[in-house]
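1. Fold the following and give me the result.
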Amino acid sequence: MPRKGKIVIYSIWVVIIVVLAILYFLSPETFSPKSITEFVKTFNSEMLWIYILLSLIRGFFLIPSTPFVLAGALLFPGRLLLILVISMIGIMLSATCIYYFSDFLGFSKRLDHRFSSKVNAWRSRFSSSKSVLFIAGWSLLPVVPTDFICYAGGILKAPFKYIFTGVFIGELILCSIYIYFGSNVLQLL
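-> Okay, the predicted model is just below:
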């Protein structure tokens, strides 16, 4: 893609993320599971399709999946397995896109140039099959963004199968906890 095209796409993406971040800081309740649930409920007959669409596109804007997973459990309490499948498809789509587009702007060349010894050390760590455990552990922690590990893996050219497997294992456990235990807690509130 020509340099100007990259700049335009990157600028639009950054503007959208900045606007969403400002909205989040000005009105964090808008992004709460209850608010997302209420928004989706306004489309009563299309509710499941809207939820699927939102779950699939939220990763492109680096919006955390947690509120969507919890909102799905609130919206569809009788279809928790379906919510788990939809959530995992959305998360894995996001992880895959971030991995493959992470070097879209050429950051790996800059990192290689500035921090070549550290980059090579991390590249070798990510190239081991043991990295799946590290990535799964990272994905399991709700306070650290999974998108970051996918981004780093993409820049470092880590084997996709290790990134994908680690994210899948960690997020499957975390989403299962959110859906099956979180939905009960949220129902009480």
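2. going forward, measure contacts and count neighbours with C-alpha atoms only.
-> Noted.
3. What is the burial count for Ser45?
-> Ser45: 10 surrounding residues under other CA atoms under 10 Å.
4. Okay, helices next: where are they in the chain?
-> Under the criterion DSSP state H, the chain contains helices at 3-26, 33-41, 47-57, 66-75, 80-101, 107-114, 116-126, 131-140, 146-155, 160-177, 183-188.
5. May I see the ones you listed arranged in JSON lines, with mean neighbour count as well?
-> Output for those, formatted as JSON lines (neighbours: other CA atoms under 10 Å):
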{"stretch": "helix 3-26", "mean neighbour count": "12"}
{"stretch": "helix 33-41", "mean neighbour count": "18"}
{"stretch": "helix 47-57", "mean neighbour count": "17"}
{"stretch": "helix 66-75", "mean neighbour count": "24"}
{"stretch": "helix 80-101", "mean neighbour count": "20"}
{"stretch": "helix 107-114", "mean neighbour count": "14"}
{"stretch": "helix 116-126", "mean neighbour count": "15"}
{"stretch": "helix 131-140", "mean neighbour count": "21"}
{"stretch": "helix 146-155", "mean neighbour count": "23"}
{"stretch": "helix 160-177", "mean neighbour count": "20"}
{"stretch": "helix 183-188", "mean neighbour count": "12"}
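6. Here is the second sequence; please produce its structure so I can put it next to the first one:
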Amino acid sequence: MSSKLQHIIKYTWIGLVALCLLIYFIYPAQFTKEKIASFVGQFHKYAWMAYFLIHVVRGFILLPSTPLIFAGVLLFPDNLVWVLVISLLGILTSSLLIYFFSNTLGFSKVFEKNNTKFNLIENRLLSKNGYLYIILWSFLPIVPTDLICYLSGAIKIKIPVFIASILLGELVLCSIYIFGSAFIIN
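-> Alright, predicted model coming up:
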């Protein structure tokens, strides 16, 4: 890929992320689980596909998946296992796309600089127990999973290790969100 095209993609992505985050912070009421459920519900027989695609796109613009997962519980209360499956498939698809695009977006250059923090992160992720950091990072709701996907792609974590780690962390977190919220609602 040419350097010029890479710069265009990178700055378009940065602009899109900035715009989406700005909208997210200016109009937070538009991103509630109820509003998201209402939006997805408008697609009627294609609601599951819309739910999946929103999960995939969401990762590129760094919006949290939590409201979307809760929206799935509201929208599909009788299909919680499917909410979990579709959420995980969407998160994994998004994570893999982020992983593969991380170099195009310039994340590998972060690790080329001699920065102690980034070197520490890189060393931990590439260590024998690096997968544990990815699992923990994807499990903790206070840390954006998308960021570990960008970092993992930039330093070329082995894809099977990356997928398994993201899946384990997100499986636990999404299960707690989905079945826990359904229990509380009912």
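7. Superposing both, give me the TM-score.
-> The TM-score (TM-score structural alignment, normalised by the length of structure 2) is 0.88; 186 aligned residues with a CA RMSD of 2.1 Å.
8. Superposed on structure 1, what's the mean shift for stretch 83-91 of structure 2?
-> Mean deviation of stretch 83-91 of structure 2 relative to structure 1 after superposition (mean CA distance after the TM-score superposition for structure 1): 0.7 Å.
9. what residues are up against Tyr24 of structure 2?
-> Going by CA atoms under 8 Å, 6 or more residues apart in numbering, Tyr24 of structure 2 touches Gln30, Phe31.
10. er, Trp138 of structure 1 I mean
-> Per CA under 8 Å, 6+ apart, neighbours of Trp138 of structure 1: Val144, Thr146, Ile149, Gly170.
11. Gly153 of structure 2 reaches Phe100, doesn't it?
-> Yes - between Gly153 of structure 2 and Phe100 there is a contact at 6.1 Å, judged by CA atoms under 8 Å.
12. Can you pull out the residues in contact with stretch 103-113 of structure 2?
-> Taking CA under 8 Å, 6+ apart as the rule, stretch 103-113 of structure 2 contacts 6-7, 9-10, 13, 102, 118-119, 122, 150-151, 153-155.
13. meant to ask about stretch 149-169 of structure 2
-> 88, 92, 95-96, 98-103, 107-108, 111, 122, 125-126, 131-132, 134-139.
14. Span of it from start to end?
-> Stretch 149-169 of structure 2 has an end-to-end distance of 13 Å (criterion: CA to CA, to the nearest Å).
15. And for stretch 105-122 of structure 2?
-> In stretch 105-122 of structure 2, first residue to last residue: 18 Å (CA to CA).
16. returning to that earlier point: for Phe60 of structure 1, state which of the contacts of Trp138 of structure 1 is nearest.
-> Phe60 of structure 1 has its nearest neighbour among the contacts of Trp138 of structure 1 in Thr146, at 13.1 Å by CA to CA.
17. The nearest residue to that closest one once chain neighbours are set aside: what's it in contact with?
-> Spatial nearest neighbour of Thr146 of structure 1, excluding adjacent residues (CA to CA, 6 or more residues apart in numbering): Ser139 at 5.2 Å. Contact analysis of Ser139 of structure 1 by CA under 8 Å, 6+ apart lists Pro145, Thr146, Gly166, Val167, Gly170, Glu171, Leu174.
18. Val40 of structure 2 too?
-> Ala47, Ala50, Tyr51.
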